[in-house]
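>>> The following comprises the amino acid sequence and a computationally predicted model.
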Amino acid sequence: MTHRLVLVINGGSSSIKLALRKQGSSKPVFEAQAERLNTPQASYSFPGGSECSLPDANHQDALNALLPLLDAHLDQPISAVGHRVVHGGEQFTGPRLINDEVLAGIEANAPLAPLHNPANLSGIRAAMKLLPDIPQVAVFDTAFHQSMPPHAFRYALPDELYAVHGVRRYGFHGTSHQYVAHQASLLTGRAETAGAWLSAHLGNGCSSCAILDGKSMDTSMGLTPLEGLVMGTRSGDVDPNLHAHLARTLGWDLPRIERLLNRESGLLGLSGLSNDMRELEQARAQGHGGAQLAIEVFCYRLARSLAGLAVALPRVDGLIFTGGIGENSALTRALTLSHLAVMGLHVDPDRNSALKRGEAGRIEATGSPAILVIPTDEERQIAEESLTLLDRQHLEMETPA
């Protein structure tokens, strides 16, 4: 059977990334991205090519420039276009073929992800206009977490806020957590979705998740991607009354407080130096106190979250590190695990430090539950989910009523 091609599009607020994926392959056929859209500095780039200027380009302009680059890599027609959509609310519990109803649903959830959903919509609409004859599929970051039970996703707030306004915990990074849990099952000799896993997706955005037999049971992010772990520039959990305290004592308005919590906090705020873990590790080695504190808080809060999420599982078969920091920072893994000895999790220092960048591997000490480092591949997950949806719909059309 021919391995089909899927174009995966990830539209950000000022960027758009695309990856051409072949079914079953672990590597992209081609990838490219455009950045700083809607500014005079807009540009696009791809591996092996120089950066090209696209002054004031919007998402459609960027796709107009990027799509012709695919031609040299096509050995067959594209079967589907898979779009990452950050927030699907309760309406979308799995991938959906995009139509007017789905577009309206994505737009209706925009207040829950005001920086993300409108950008995702821009990419979708541009792709639909430029590739009108190819099926377009939306894959939602929140969908994987729709298996959480009410006792995990409800806030202790009046019922009307949930029933009428949808105020609940949704969770994010679903495609990443789903992908690495599947890989963890395979790497440890289990059936495809079997296992009770704790997963830590650590990048500029960070979240943890408890996964049982391929289903999310709980996760650290909530209504928005601000809840939970310390991140690059996001605070993660703070006292809910901090907003009122800052308003009363400093006279700050809501936009100023939101900027503080989303853009000026996390590793950047604690260190006073950078949101990049690589820079902080270098500064820590040179005696920078702020970098030392930021890394220690980051790892402690991560360990505390993972330990708390364990109560959502009947057992812990292992812990997964993924994302840019999780995959590449041996120090972060070691410090985090130093707080988790109470759970019987112990790292092998030599295996941890010897693991090469971009490689999957096991780093647990003898007698410890599995500790795995697994590079995430959200684009592959989106491609596979898109094709699975198309196959299922095709089968339903062929099956007599």
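Here it is on my side, so go on.
>>> Every contact and neighbour count from this point should use C-alpha atoms.
Will do.
>>> those strands in the stretch 251-400 of the chain, which residues are they?
Listed in chain order, the strands found in the stretch 251-400 of the chain under DSSP state E, counting those that start in this stretch are 318-322, 361-362, 370-373.
>>> Would you mind giving the ones you listed as TSV with distance to Ala191 and mean neighbour count added?
Formatted as TSV, the entries for those read as follows, by distance: least, C-alpha to C-alpha, whole Å; neighbours: other C-alpha atoms under 10 Å:
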stretch	distance to Ala191	mean neighbour count
strand 318-322	15	24
strand 361-362	18	20
strand 370-373	16	26
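>>> and those as TSV, adding distance to Pro150?
Conversion of those to TSV gives the following (distance: least, C-alpha to C-alpha, whole Å):
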stretch	distance to Pro150
strand 318-322	24
strand 361-362	34
strand 370-373	29
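>>> Below is structure B, check it against A:
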Amino acid sequence: MTQQKLQSKDSVNTDAILVINCGSSSIKFCLIKPATGETLLSGLAECLLSPEAKITIKRDGEKQSYKLPDAFDHQTALSVLVEQLQQLNLVKDISAIGHRVVHGGEHYSQPTLITTEVEQSISQLAKLAPLHNPAHLIGIKACQEAFENLPQVAVFDTAFHQSIPEKAYIYGLPYSLYKDHAIRRYGFHGTSHYFVAKQAAKQLKKPLAQCNLISAHLGNGCSVTVIKNGESVDTSMGMTPGEGVMMGTRCGDIDAGIIFHLVDNLGYSIADVNKLLNKESGLLGVSGLSNDCRTLENAMLEDNHVQATLALTVFCYRIAKSIASYSASLTQLDGLIFTGGIGENSSWIRAEIVKQLGLLNFSLDEEKNQATRFGASGNIATKSSRACLVIATNEEWVIAEQSAQLLTNLAK
């Protein structure tokens, strides 16, 4: 398939932004209007670098899948995407490519126009995110080839958390490890926490800068963030996404001595430990069944599966404990936010977490809780409770919005 390239614009146009989230063997993409959040097209290229590689494109509620031709790589997938955009007459609307980049370290607290220097920084930060940043660079370089005349913008997952104070990001390690090697808490899911905080402010009818919130992003990866006067002041994930609450396949917080015990006494290699903590633990490890919350809920409720029940109980307790601990960061609290695939859709998980937060004056309206699923948003708290908001996250919209704003500011 012949590679197609987009033409440059005569003036700054922010009609639509193509948002790219590149993984080592996948590309998620979304063509979105930054002003309204309207999605014109979305999809996924998956199983890249293998003969099973395919790309699925969704538009107007309909999906079409295309098997990728030989090469099966990111560039091939983008070539197919460009061709489809041209056939759908959407090329003229694209003003820029917005890239999700997981780790920006201490360098980046704002969306950034990608230059050679920025690429080098992302590469250097790969030591802090070895599974993510190298994949993002693959996507950036592939997009530069496919969309050579369009500006490329990086939006960093860590950026929202750059407001965290030193007392929250410094570990109890020799300070030289921070100064010389940048070992500190960075936090992740920042784009999601920022989006839902803005939406919560609208629901609470207060300026974001006056809102004090605790946001729980619950999916296969989970993080809890405390937001004071509209800014992140602490978050559960740390230098890597492995710290914090228990997740789908990650263990979250554990005694570091366990690692030495596994290596010294049980014969694990460091690679074995890394795989265990990140891919074989969490809901999957405790249940011995699945990392999918839906599967575990069904097993618990329908089959009385003991380990599924234990996994979900531990999961909810760890999250409730994390939420409660963040009361130390606030002098007042406007509400709690649930977001992410689990947070938005599992009424059972929400109820189990909130019933452990009575000391913070949270209680759920059972009927509202059961009704608020599958993209629905709203306050599911009782009248006597602090606000408990379910908000569907939209990280792609944030990336599109921030990319467009950057371009507008640069054009002034």
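Here it is on my side, so go on. Note that the structure is predicted; figures quoted are calculated from it, not measured.
>>> about what we covered before: what's the closest of the strands of the stretch 251-400 of the first structure to Asn120 of the first structure?
Comparing the strands of the stretch 251-400 of the first structure by their distance to Asn120 of the first structure (C-alpha to C-alpha), the top pick is strand 318-322, with 23.7 Å.
>>> start and end residues in the second structure for the closest one, please.
Alignment note (TM-score structural alignment): strand 318-322 of the first structure is matched to residues 335-339 of the second structure.
>>> What of stretch 194-205 of the first structure?
Following TM-score structural alignment, the partner segment of stretch 194-205 of the first structure in the second structure covers residues 210-221.
>>> what distance separates the start and the end of that stretch?
Distances were taken as C-alpha to C-alpha, to the nearest Å; on that basis the terminal residues of stretch 210-221 of the second structure are 28 Å apart.
>>> try stretch 358-376 of the first structure
9 Å.
>>> Check stretch 391-398 of the second structure too.
14 Å.
>>> Which stretch of the first structure lines up against that stretch?
The counterpart of stretch 391-398 of the second structure in the first structure, using TM-score structural alignment, spans residues 374-381.
>>> What residues sit buried inside the matching stretch?
Neighbour counts over stretch 374-381 of the first structure (16 or more other C-alpha atoms under 10 Å) mark Ile374, Pro375, Thr376, Asp377, Glu378, Glu379, Arg380, Gln381 as buried.
>>> ok, now stretch 124-139 of the second structure?
Judged by neighbour count (16+ other C-alpha under 10 Å), stretch 124-139 of the second structure contains these buried residues: Leu125, Ala126, Leu128, Ala129, His132, Asn133, Pro134, Ala135, His136, Leu137, Ile138, Gly139.
>>> when you check these against the helices, which ones overlap?
By the criterion of DSSP state H, membership of those in helices covers Asn133, Pro134, Ala135, His136, Leu137, Ile138, Gly139.
>>> nearest to Tyr169 of the second structure, of these?
Asn133 (21.1 Å).
>>> check contacts around that closest one.
Contacts were defined as C-alpha atoms under 8 Å, 6 or more residues apart in numbering; by that measure Asn133 of the second structure touches Val101, Val102, His103, Ile122, Ser123, Leu125, Ala126.
>>> Surely the third one and Val155 touch.
Going back to what we said before, that points to His103 of the second structure. No. With contacts defined as C-alpha atoms under 8 Å, His103 of the second structure does not count as touching Val155, sitting 9.5 Å away.
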